[in-house]
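> no letters, just coordinates:
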């Protein structure tokens, strides 16, 4: 099965990491629902690069084509040239002969974080960087506003700009693995997925001295295989609840309305620090939504802190359930 992790919440999906952490509060967080309620989540492509988005118009396209195939199509295999079938068999044998890729265990990104009762938590996230143009400007705004955010970094960019990654970490922001090539992981097998993550892990280790546990799938494209890889390797797969559409040229005014309308406690806002020619608008938007959300009582946290608060919330709910039981 292939689906999209995206940021549209369906009817009844509560976004309640407000961490109104009263005893007995067993509601799921926005992040928890984002990760678990995939079947009822409306699909959206996180196609930050226009040419990539066109190429990635649906991780389930092949499956849909197969479902719609005519019965007579199966007979075409009998007329496939023997040479082609032999070549395919050879490719399959070669793939089977590739040694399995093993991921290292994450070594960073598990902070102890305790939210106050009634806190409304929200996480700002930036994809596809780093670079030497927009990422430094975003870091300056965050520092001036005393806001911590989370950067999901692409390996090819991380390799070019390790100094910027070091600055991100030095400023106290969270980081996550966004693959090496910005690959559509839903179209890759287990070994290929692991290689995309592993190569970027090594660059993180070299730049900041640890391997992050957060993983974000490019385009929000998620498969059963990817979920298994993430779970078995003690990683956290992270989506979003608000897509600013900054990669697609949305105006500052439109993005500001979008964020203010769709922000919820426990939410995750998607922006970019590289990967589009429109990111000047992101730089203009950032201080505006920081002010807007603060005025509404939100506390800005990293995704790791959001996860830690969720875990405490769940633990408190379980304890209350045992007490009442």
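Everything's here; your move. As the structure is a prediction and not an experimental result, all values here were calculated from the model.
> please make it C-alpha for all contacts and neighbour counts, starting now.
OK.
> tell me the buried residues in the helix ranked longest in the chain?
Scanning the chain for the helix with the most residues, using DSSP state H, yields helix 303-324. The neighbour-count check on helix 303-324 (16 or more other Cα atoms under 10 Å) flags 303-318, 320 as buried.
> what do you get for stretch 204-211?
Judged by neighbour count (16+ other Cα under 10 Å), stretch 204-211 contains these buried residues: 204, 207, 208, 210, 211.
> what's the answer for stretch 173-190, then?
Using 16+ other Cα under 10 Å, the residues of stretch 173-190 that count as buried are 173-187, 190.
> how about the contacts made by residue 174?
With contacts defined as Cα atoms under 8 Å, 6 or more residues apart in numbering, the neighbours of residue 174 are 109, 148, 149, 150, 151, 168, 302, 303, 304.
> quick one: the strands in the stretch 151-300 of the chain?
Chain-ordered strands for the stretch 151-300 of the chain, with DSSP state E, counting those that start in this stretch as the definition, fall at 174-177, 214-215, 221-223, 236-237, 242-243, 267-272, 298-300.
> right, so these: which one is the most enclosed?
When the strands of the stretch 151-300 of the chain are scored by mean count of other Cα atoms under 10 Å, the highest mean neighbour count falls to strand 174-177 (a mean of 27).
> let's bring in a second one:
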């Protein structure tokens, strides 16, 4: 007899299939080999250029400022989805949450994974569908190392102001892809630029995901140099804090170098990076 959990999973997958359309998803599998565990992975991939993005407002408004204090989300064991955006999470023993946006990237994501593996810590990767569809092996590598794979939309538009169908497609297509590759749809989502509105939050919840923000911005997206990135993380870190960094969306050599420097120092200070759990 099917359990309640089985019924919820079946209902959720049917919703994702309705969002994407079986024909479009099948075409993606045929083109990129998504879900074909026996297919060859790309061997040599030229480094992609930074993805065009919407015109950016002034720097002060580009990244929405995190709200102070904690949300109603209670960390591991809490039932998803939650409507409130999580900027910090209830955590014990100086737990912190490293997150990486805009991947997966064929060069930088594996480098970040190696550093995290070396130090035996786990993180959360908010992936973009149009990047992930070409590298299903990287999605599997992230998950197999025990990291959380989460939704960062399909093509990185600013969700605020988009029509409902476009918001649903951006989030739904990426959830369906992750479900297809890993066998489970994501429980977490982050809006590009951190920009949520009531409509996008409602659709995020409708698709079974809790929205996630950040409390500490590494500022790596400004390419300020590895030392400045590391200083931003170490200066802003607090127990339960969510840290924003990037493994894709542009050249991320500085991010990799900064992580190699600041992660041992976080561990020496008694912090324990863990993935965000619904």
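Everything's here; your move. Keep in mind that what you see is a predicted model, and the values were worked out from it rather than measured.
> farthest-apart pair in the buried residues of stretch 204-211 of the first structure, please.
Based on Cα to Cα, the longest span within these runs between 207 and 211 and measures 9.9 Å.
> how about the helices in the second structure?
Ranges of helices in the second structure, per DSSP H, are 4-20, 22-32, 59-62, 108-118, 129-132, 136-144, 164-182, 198-206, 226-236, 253-268.
> need the contact list for residue 175 of the first structure.
Contact analysis of residue 175 of the first structure by Cα under 8 Å, 6+ apart lists 109, 150, 151, 152, 153, 168, 169, 212, 214.
> not counting its neighbours along the chain, what's nearest it?
The spatial neighbour of residue 175 of the first structure that comes closest, neighbours along the chain excluded (Cα to Cα, 6 or more residues apart in numbering), is residue 151 at 4.7 Å.
> the second structure: which residue goes with the one you found?
Taking TM-score structural alignment, residue 151 of the first structure has residue 125 as its aligned residue in the second structure.
> which ones are touching that match?
Under the criterion of Cα under 8 Å, 6+ apart, the contact partners of residue 125 of the second structure comprise 99, 100, 101, 103, 142, 147, 148, 149, 150.
> circling back to that earlier point, which one of the buried residues of stretch 173-190 of the first structure is nearest to residue 295 of the first structure?
Checking these against residue 295 of the first structure by Cα to Cα gives residue 173 as the nearest, at 22.1 Å.
> surely that closest one is in contact with residue 146?
No - taking contacts as Cα atoms under 8 Å, residue 173 of the first structure lies outside contact range of residue 146: 10.8 Å.
> aligned to residue 199 of the second structure, what sits in the first structure?
Taking TM-score structural alignment for the superposition, residue 199 of the second structure sits opposite residue 225 in the first structure.
> what's near enough to touch its match?
By Cα under 8 Å, 6+ apart, residue 225 of the first structure lies in contact with 186, 189, 190.
> in contact with the equivalent of the first one over in the second structure, which residues?
Put plainly, it is residue 186 of the first structure. Matched to the second structure by TM-score structural alignment, residue 186 of the first structure sits across from residue 160. When the contact criterion is Cα under 8 Å, 6+ apart, the partners of residue 160 of the second structure are 195, 196, 197, 199, 200.
> which of the residues you listed sit farthest apart?
With distances taken as Cα to Cα, the most widely separated pair in the contacts of residue 160 of the second structure is 195 and 199, at 11.4 Å.
> from residue 118 of the first structure, how far off is residue 298 of the first structure?
Distance of residue 298 of the first structure to residue 118 of the first structure, given as Cα to Cα, to the nearest Å: 10 Å.
> whoops, I mixed them up, residue 35 of the first structure
If you go by Cα to Cα, the gap between residue 35 of the first structure and residue 118 of the first structure works out to 24 Å.
> between those two, which one's more packed in?
When neighbours are counted by other Cα atoms under 10 Å, residue 35 of the first structure and residue 118 differ, and residue 35 comes out ahead with 18 against 13.
> can I assume that one sits in a strand?
No - according to DSSP: H, G, I helix; E, B strand; the rest coil, residue 35 of the first structure belongs to no strand; its state is helix.
> quick check: it touching residue 237?
Yes - taking Cα under 8 Å as the contact criterion, residue 35 of the first structure and residue 237 are neighbours in contact, 7.1 Å apart.
> overlap in contacts, those two.
Shared contacts of residue 35 of the first structure and residue 237, defined by Cα under 8 Å, 6+ apart, are not found at any residue.
> rewinding a little: how much space between the residue nearest to residue 175 of the first structure and residue 170 of the first structure?
Going from residue 151 of the first structure to residue 170 of the first structure by Cα to Cα gives 13 Å.
> so which residue is dead centre in the second structure?
Relative to the mean C-alpha position of the second structure, the nearest C-alpha, by Cα atoms, centre = their mean, is the one of residue 126, at 1.0 Å.
> quick one: contacts for that one?
With contacts taken as Cα under 8 Å, 6+ apart, residue 126 of the second structure has the following neighbours: 99, 100, 101, 102, 103, 149, 150, 151, 152, 189, 190.
> what lines up with the fourth one in the first structure?
To tie it back to what came earlier, the one meant is residue 102 of the second structure. Under the alignment defined by TM-score structural alignment, residue 102 of the second structure is paired with residue 128 of the first structure.
> what does residue 256 of the second structure correspond to in the first structure?
Across the two structures, residue 256 of the second structure finds its equivalent in residue 283 of the first structure, going by TM-score structural alignment.
> can you get me a residue count around that match?
By the measure other Cα under 10 Å, the count of residues near residue 283 of the first structure is 21.
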